[in-house]
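Student: sequence and computational prediction follow.
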Amino acid sequence: MTDTHTLEDLDLTRIHLLGIGGAGQNALADLLVDMGYSLSGSDLKLSATTEALARRGVTVYEGQRAENLNNVTVVVTTAAANENNPEIQEARRKGLPVLQNAEMVGLLLNQKRLLSVAGTHGKTTTTGLVAFLLEKAGLDPTFYIGGVSTDLGVAGKAGKGEYAALESDEYARRFLNYRPEAAVITNVEPDHLDYYGTWEALQAAFATFAGNIRPGGQLYICADDAGAVALKETAQTGAEIFTYGLGPADWQATEVQPNAKGGHDFSLKFRGDVLGTVELGLAGVHNVRNATGALAMVLTAAPQVTPEIFIKLAGQYRGTARRFELKGEAEGVTVIDDYAHHPTEIRATLAAARARFGPRRLVALFQPHTYTRTKALVDEFAGAFDEADLVALMEIFPARETDTLGVSTGDILDRMGHGGKLAEPLTHANAASTLNALMREGDVLLTLGAGDVWKVGEQVLKARAGKQGL
């Protein structure tokens, strides 16, 4: 993807972000505020995210209207907004530059020593760990994460150091705006086929991303994932390629054992040499892989920091919002929220919950995300809940889509052989009350999905704590 703008040819006097409450725009807003830019933004509804930005001096509008662009010189939008949006129409009428989020991020960060993380799953957690390691090692990095870091308190930051950590999203080929010095590819699986159309087109985009790594840079691919490994053959890259994972790899996690923190201890090795023991607090063996990739990239990129320091810091990392996030406990019920919206992610999250909570009853509430993903993966979704004891599904969260493609949550339920499933889809009107009637002391409720299913978990907690009736 060819950049159509440079920072030099843009008048950045006043930047306006459409959908400023979304994860990507929120992270960009944090970056721009740190850089000293004057900033405004709009969203359909105000939220805790927009309120936090307002406290930082950002002008935030509820609703999207032409008059929100008074005195604006550049508009940054996302794939969720189309040309019928009144703010985009006004920007076109005024002749203002309209950039996609990823294009602006690339303009800001490509000048740094850019450490990128891409992949179908695990991007946010892995990028968050890269940013955390650099920050806590005193390197004052810039970072852009697709979720708020639990430890750092923000999703984006403009540091004074030479490094930048960047979550690189494959949707709409966004990650082709970036020119990293090094990149981790966690895995490559079919997803976003509403945009790519075919699995082969998605694979080709990842190969192009790998080819965009600067000559002499490094590419770290997960040896445990067939889709990532295939890039060794298809990527036309001048980068040195390393593998990482739990199986045979250049960077390997071995002797993986559950620990008292609810995560795993493991021995980190580089080509057979033991570098130290990581005491990871994140739940799930999949996060051992994520941590191995993050450590491999950071240890290579920042050799001025000893492996001992980075390995110790990795054990202090608590993750990011909506990634196996403990929302609370009430009347003996624990609520965990996770962004898992792909069958692989659901299986990994439920496996992590089983490892952490043992024989406690796991209640999974899943909200499918987009009609295209549901239609493409309906059979895989139906078989993704084996670790759960009770399964409930909500109606599909459409996100940017309007065409239902004739698919519904009922299609998943019809194919699901799980003996503990609720037969009918739930809605926000009845989900919390239905689950509260079924749950008992000791249960663990997992709200799963990329939409607004997290609201149900909060309603359950409030009701059980006696703060709100249902």
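Tutor: Sure thing, it's come through. Numbering: from 1, shown residues only.
Student: only C-alpha atoms from now on, for both contacts and neighbour counts.
Tutor: Will do.
Student: what residues does Ala210 make contact with?
Tutor: Applying Cα atoms under 8 Å, 6 or more residues apart in numbering, we find Ala210 in contact with 183, 219, 235-237.
Student: which of the residues you listed tops the neighbour count?
Tutor: For the contacts of Ala210, the largest number of neighbours (other Cα atoms under 10 Å) sits with Ala183, at 31 neighbours.
Student: list the helices and strands whichever strand or helix holds it packs on?
Tutor: In the assignment (DSSP states H and E), Ala183 maps to strand 182-185. Packing contacts for strand 182-185, counted by 3 or more Cα pairs under 8 Å, 6 or more residues apart in numbering; DSSP states H and E, involve strand 113-118, strand 218-222, helix 286-301.
Student: let's bring in a second model and compare:
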Amino acid sequence: MNETKNSIYFIGIGGIGMSALARYFNHAGWRVAGYDRTPSPLTAALEAEGIAVHYEDSVDRIPEAFRNRAETRVIYTPAVPADHAELYWFRAQGFEVLKRSQMLGLLGEGRRVMAVAGTHGKTTTTTMVAHFNAVAAGEGSAFLGGISKNFDSNLVLGTGVRMAVEADEFDRSFLQLHPQAAVITSVDPDHLDIYGTYEAVREAFAQFASQVVPDGTLILKHGVSLPLERADIWRYTYHVTDSGADFHAENLSVDGGGYYTFDLVFPDRRIDRCRLGIPGLVNVENCVAAAALVWSEGFTSNDALREAIATFRGVQRRFDFWVNDPSVAGGTIYMDDYAHHPAELRAMLTSVRKMFPERELTVIFQPHLYTRTRDFAPEFAEALSLADRVWLLPIYPARELPIPGVASEMILEGIASPQKKLITKEQLLTEVGALETGGVLVTAGAGDIDRFCAPVADLVRRKNRDLYGCTEKA
């Protein structure tokens, strides 16, 4: 990096990964500003930290301090369109313009990069790695794809050379990384608008795995197969319960709130009676993966890792319980999740079913992207059929234009549950208000459905309180 430059301008600064980089450079004393399409809690937080953000794609809005190409570097997210006016102007003026993934790769130089890749599960697993590093190893920074509840941020600034990163397969971004240690949680077909075929997805993950440095460590989910030949790295597998994996859990038990206690098995040791600080069997699997990655880089003691597991508080929008009071048997439980791929939905809903087998399960799902809906409508319908009741919102387009004939109805018609319907955002709270108390309510999706979490939670709490005297708060 050219250290004569002291200003960084972000195009798409409100994205979860972009905002972490913006925070990093702002904390390091660089001049930071940027554009995003719409205001959000993340952009509000950036502005509160002293970063100038505007919401109009206009060259005139670029601050004067960021118009000197000798002093300014531009970082953009591939989610912005190619015809973005500001991005076009910076390129035309000869500025140094980098993708977010390229900058993350540069920041990893000289550090021990601990990367978590996978088509689902990577955000929670990476955040666990960051927390386990801090508590069990006493060091480490991190760039996260979600807001950690332990750190109250998507950026962790710690001592030492460890750097935990979420390795994103979108646009092949993770190929900018050369980690010392890596976990791959899953390799499912996704982002086919980018890759074209599932085989191309597998090839990209194999290339990422091949970029682990010599004498580094690769840890694969048990059952994941990649075309990879490397004799100069350490290779392991993990699984939530399969004893054939190098890392796994044994003697699992679950309490009424869905919190698991288990023994954690490593190749060289065993840590008994671990209790994960967040509920759900899917999170036990994430815990095994994170613990395996931290094991590969070392930690201080078994007791320290046990403490780290117990004190992990989770990630916003990942298996995120807003209302959950097991002592009130008749109250509704409300959870929100970022799941936006059929495999994620299936894993999340299966875990919820196991936690609350006697309760009626209602899911409000917002499909994300027209291409993903087109490519996986039957798989979405199959996963959502695990619920007793399904309400579908219109597709959240994100970076895409509508595709003729592609709509939420494509998913709806394949859902097995007879209690299914399309609703609008304007109807959502009314429908929740009319829902019979006592079941489990889940909102899911990667769009803007999270804007409803707080009002839905308030509504559920009021109904619980009015009927059962429940005073539980998030």
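Tutor: Great, that's in hand. Computed from a predicted model, the values in this text were never measured in an experiment.
Student: can you tell me which of the contacts of Ala210 of structure 1 carry over to structure 2?
Tutor: Among those, the ones still in contact in structure 2 (both residues aligned by TM-score structural alignment, their matches' Cα atoms under 8 Å) are 183, 219.
Student: for the contacts of Ala210 of structure 1, which one is nearest Asp337 of structure 1?
Tutor: Distance to Asp337 of structure 1, by Cα to Cα, is smallest for Ala183 among the contacts of Ala210 of structure 1, at 27.9 Å.
Student: how about the contacts made by the spatially closest residue to that closest one that is not a sequence neighbour?
Tutor: Nearest residue to Ala183 of structure 1, sequence neighbours excluded (Cα to Cα, 6 or more residues apart in numbering): Ser116, at 4.5 Å. Ser116 of structure 1 makes contact with 127, 165-168, 180-184, according to Cα under 8 Å, 6+ apart.
Student: now swap in Leu369 of structure 2 and tell me
Tutor: When contacts are counted by Cα under 8 Å, 6+ apart, Leu369 of structure 2 touches 395-400.
Student: how about a cut-off of 7 Å?
Tutor: By Cα atoms under 7 Å, 6 or more residues apart in numbering, Leu369 of structure 2 lies in contact with 395-398, 400.
Student: one step back: can you lay out the contacts of Ala210 of structure 1 as a markdown table showing distance to Glu441 of structure 1?
Tutor: Listed next are these as a markdown table, based on distance: Cα to Cα, whole Å:
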| residue | distance to Glu441 of structure 1 |
| --- | --- |
| Ala183 | 44 |
| Leu219 | 47 |
| Ala235 | 52 |
| Gln236 | 55 |
| Thr237 | 54 |
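Student: wait, which of the contacts of Ala210 of structure 1 is closest to Ile309 of structure 1?
Tutor: Using Cα to Cα, these come closest to Ile309 of structure 1 at Ala183, 21.5 Å.
Student: quick check: the closest one vs Leu426 of structure 1, distance?
Tutor: Distance, Ala183 of structure 1 to Leu426 of structure 1, using Cα to Cα, to the nearest Å: 40 Å.
Student: count of neighbours near the alignment partner in structure 2 of Leu53 of structure 1?
Tutor: Here Leu53 of structure 1 is matched to Leu46 in structure 2, going by TM-score structural alignment. By other Cα under 10 Å, the residues close to Leu46 of structure 2 number 23.
Student: what residues of whichever helix or strand Leu46 of structure 2 is part of count as buried?
Tutor: According to DSSP H and E, Leu46 of structure 2 maps onto helix 41-48. Neighbour counts using 16 or more other Cα atoms under 10 Å place 42-43, 46 of helix 41-48 of structure 2 among the buried residues.
Student: not counting its own residues, what contacts stretch 226-244 of structure 2?
Tutor: Applying Cα under 7 Å, 6+ apart, the contact partners of stretch 226-244 of structure 2 are 202, 206, 210, 214-222, 245-250, 284-285, 288-289.
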